[in-house]
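J.: Let's see this in three dimensions:
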Amino acid sequence: MTAYPYDLILFDLDGTLIETAPEIADAVNDTLTRFELPPVTQQQVNDWIGHGTRTLLIQALAEVGKTTLEAVQAADNFKQIEAAFGTHYEQRCGTRSHLYPCVRETLQALRAQGVKLVVMTNKEGRYTQVVLDAHELAPLFDHVISGDTLPVKKPNPAGIDDCLQRFGVARERALFVGDSSIDVATARNGGITVWALPYGYNMGEPIESCNPDRVIPDFSALTTLLPTPA
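T.: Model (predicted):
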């Protein structure tokens, strides 16, 4: 069998590695309740995932307050609400999230073959680490890029460029695996191949409409090209 075609794989987090939406919704509604605001639905939260947890909170506040995103951020109590959300989300992490099928086994198999593995998410770093630790995934990754690691975030390809340079990998030997139009756009902007999963959070749209290079049913597709152990 030929050698594995990728030396570096970058993964989105929410909706790709881990189903996190239920506990994100819990934390949002914990926060809204604290400030005597009405709750949002699980589907609304699913559709807001992708641009980072802070943006999701702003969208929720704009929805329940029937106002604009700008007005939410300009409100006198926004910093207080944001801090409360952080506390609630850290408490909720790991309570109702779970790995998608074949994730841990696939990461272990790829790592054993020497493939460099990276998480690239728009979730803020403090929450990214809590989620990874809750599911004991952090040791399986060589690097983590969160939404506040660099001055820009997805779909800007700066994180891809950083990893290609960091690990000395050619662009054609890198793969992005995600679940949303943001992930597909990130890979396209970075000039690398992108595979997409159909079960995540793509703002309510089918992932096929984003035209990734390949739609895979689950993570096991990433190991079918691995060399057979001697």
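
J.: Could you use CA atoms for every contact and neighbour count after this?
T.: Noted.

J.: host element of residue 164?
T.: helix 158-167 (DSSP states H and E).

J.: What helices and strands are in contact with that helix?
T.: Judged by 3 or more Cα pairs under 8 Å, 6 or more residues apart in numbering; DSSP states H and E, the packing partners of helix 158-167 are helix 181-190.

J.: what packs against whatever helix or strand comes next after the helix it packs on?
T.: Once the chain leaves helix 181-190, the next helix or strand it forms, by DSSP H and E, is strand 193-196. Judged by 3+ Cα pairs under 8 Å, 6+ apart, strand 193-196 is in contact with strand 174-178, helix 181-190, strand 214-215.

J.: so who does the nearest residue to residue 211 once chain neighbours are set aside touch?
T.: Distances taken as Cα to Cα, 6 or more residues apart in numbering place residue 184 nearest to residue 211, at 7.8 Å, with adjacent residues excluded. Counting by Cα atoms under 8 Å, 6 or more residues apart in numbering, residue 184 makes contact with 178, 194, 196, 210-212.

J.: what about the helices in this structure?
T.: Using DSSP state H, the helices found in the chain span residues 21-34, 42-48, 53-65, 69-74, 78-92, 103-112, 125-134, 158-167, 181-190.

J.: and of the ones you listed, who's closest to residue 8?
T.: Judged by Cα to Cα, the one of the helices of the chain that comes nearest to residue 8 is helix 158-167, at 8.0 Å.

J.: Following up with a second sequence; could you model it the same way so I can compare the two?
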Amino acid sequence: MLNKSYDGIIFDLDGTMWDTRKPICEAWNIILSRHEEIHRTPIVETDLNDCMGLPMYDIAAKLFPQEQEQVRNALMDELCTFENGYLAERGGILYPQLAETLYTLSKKYPLYIVSNCQDGYIESFLTAHLMSDFFKDTECWGRTFLPKSESNKILIERNNLKNPVYVGDTAGDAKSAKDAGIDFIYAEYGFGDVSKDCYVAKIESFAELAEIL
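T.: So this is what the prediction gives:
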């Protein structure tokens, strides 16, 4: 168990609490089928692997490099708007024992979410899987248009947190925690690789959080 006195847990979403690559591909390909002027093959899950954790306009640059910035960003806005509704109805793949572990943790800590996603994406997760009661507050790139570290700082200040810990699965998550001046727990089962000097603990399953915290 970590010998730390945390006053809150901030979670990343993709690769930490759920996996939405399959439904995102489905949603985005529906929209792309309506845009004959966009020339690229249908998006598949492997296309998203290198995109997880990036701000949405950075993802647009990766997936549509041949398009002008204004065009690809407008397309990404359309994709994300449709995706939010699609995910709110269908949900994603939750990591094992997610709800049970959140319930246990929420008895001891206030819980939060900070993600690099578009506005409305976190709400899709909360709606589809009936998770709203677990979380006190959320923040995202789609509202701040700032790096995740800054979104972390905004949420931390808004909730008067003194010593929260961030849980995520990528090197970007680790950097965002470091830049925000807080500890990081590495969700090894997720999408990224994080060096040992960047985390105070690592977990091989979401349920392990209840054991170490």
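
J.: tm score of chain vs chain?
T.: Superposed pair, TM-score by TM-score structural alignment, normalised by the length of structure 2: 0.84. Supporting alignment: 209 aligned residues with a Cα RMSD of 2.7 Å.

J.: top of the contacts of residue 184 of structure 1 by neighbour count?
T.: Using other Cα atoms under 10 Å as the neighbour criterion, residue 178 leads the contacts of residue 184 of structure 1 with 32 neighbours.

J.: Now do the contacts for that residue.
T.: Each residue near residue 178 of structure 1 by Cα under 8 Å, 6+ apart is listed here: 11-13, 15-16, 184, 194-197.

J.: again, but for residue 11 of structure 2
T.: Counting by Cα under 8 Å, 6+ apart, residue 11 of structure 2 has contacts 17, 111-115, 166-168.

J.: at 10 Å instead, please
T.: Counting by Cα atoms under 10 Å, 6 or more residues apart in numbering, residue 11 of structure 2 touches 17, 111-115, 135, 138, 165-169, 173, 185.

J.: Trace residue 193 of structure 1 over to structure 2, please.
T.: Residue 193 of structure 1 maps onto residue 183 in structure 2, with residues paired by TM-score structural alignment.

J.: how far away is the spatially closest residue to its match that is not a sequence neighbour from residue 21 of structure 2?
T.: Ranked by Cα to Cα, 6+ apart and with sequence neighbours excluded, the top spatial neighbour of residue 183 of structure 2 is residue 165, at 4.9 Å. Going from residue 165 of structure 2 to residue 21 of structure 2 by Cα to Cα, to the nearest Å gives 26 Å.

J.: just residue 164 of structure 2 next, same as before
T.: Residue 164 of structure 2 sits 29 Å away from residue 21 of structure 2, going by Cα to Cα.

J.: Between these two, tell me which one has more neighbours.
T.: Regarding residue 164 of structure 2 and residue 21, a neighbour count based on other Cα under 10 Å identifies residue 164 as having more, with 23 against 20.

J.: how far away is that one from residue 184 of structure 2?
T.: 9 Å.

J.: what sits in contact with each of the two?
T.: Residues touching both residue 164 of structure 2 and residue 184 comprise 9-10, 177, with contact defined as Cα under 10 Å, 6+ apart.

J.: if we can go back for a sec, so of the helices and strands packed on strand 193-196 of structure 1, which one's packed in deepest?
T.: By mean neighbour count, with neighbours taken as mean count of other Cα atoms under 10 Å, strand 174-178 ranks first of those at a mean of 26.

J.: wait, which of the helices of structure 1 is closest to residue 221 of structure 1?
T.: Closest to residue 221 of structure 1 of the helices of structure 1 is helix 103-112 (Cα to Cα; 8.9 Å).

J.: quick one on the thing from earlier: map the contacts of residue 184 of structure 1 onto structure 2 and name those still in contact.
T.: Retained in structure 2 (both residues aligned by TM-score structural alignment, their matches' Cα atoms under 8 Å) from the contacts of residue 184 of structure 1: 178, 194, 196, 211-212.

J.: Most widely separated two among the residues you listed?
T.: The most widely separated members of these, counting by Cα to Cα, are 178 and 211 (12.3 Å).

J.: picking that back up, residue 71 of structure 2: which of the contacts of residue 11 of structure 2 is nearest?
T.: Nearest to residue 71 of structure 2 out of the contacts of residue 11 of structure 2 is residue 115 (Cα to Cα; 24.0 Å).

J.: Isn't that closest one up against residue 55?
T.: Yes. Look at residue 115 of structure 2 against residue 55 with Cα atoms under 10 Å: they come within range, at 8.8 Å.

J.: Mind listing the shared neighbours of the two?
T.: Joint contacts of residue 115 of structure 2 and residue 55 (Cα under 10 Å, 6+ apart) are 140-142, 147-148.

J.: residues making contact with stretch 24-33 of structure 2?
T.: With contacts defined as Cα under 10 Å, 6+ apart, stretch 24-33 of structure 2 is touched by 21, 23, 35, 38-48, 75-76, 78-87, 92.
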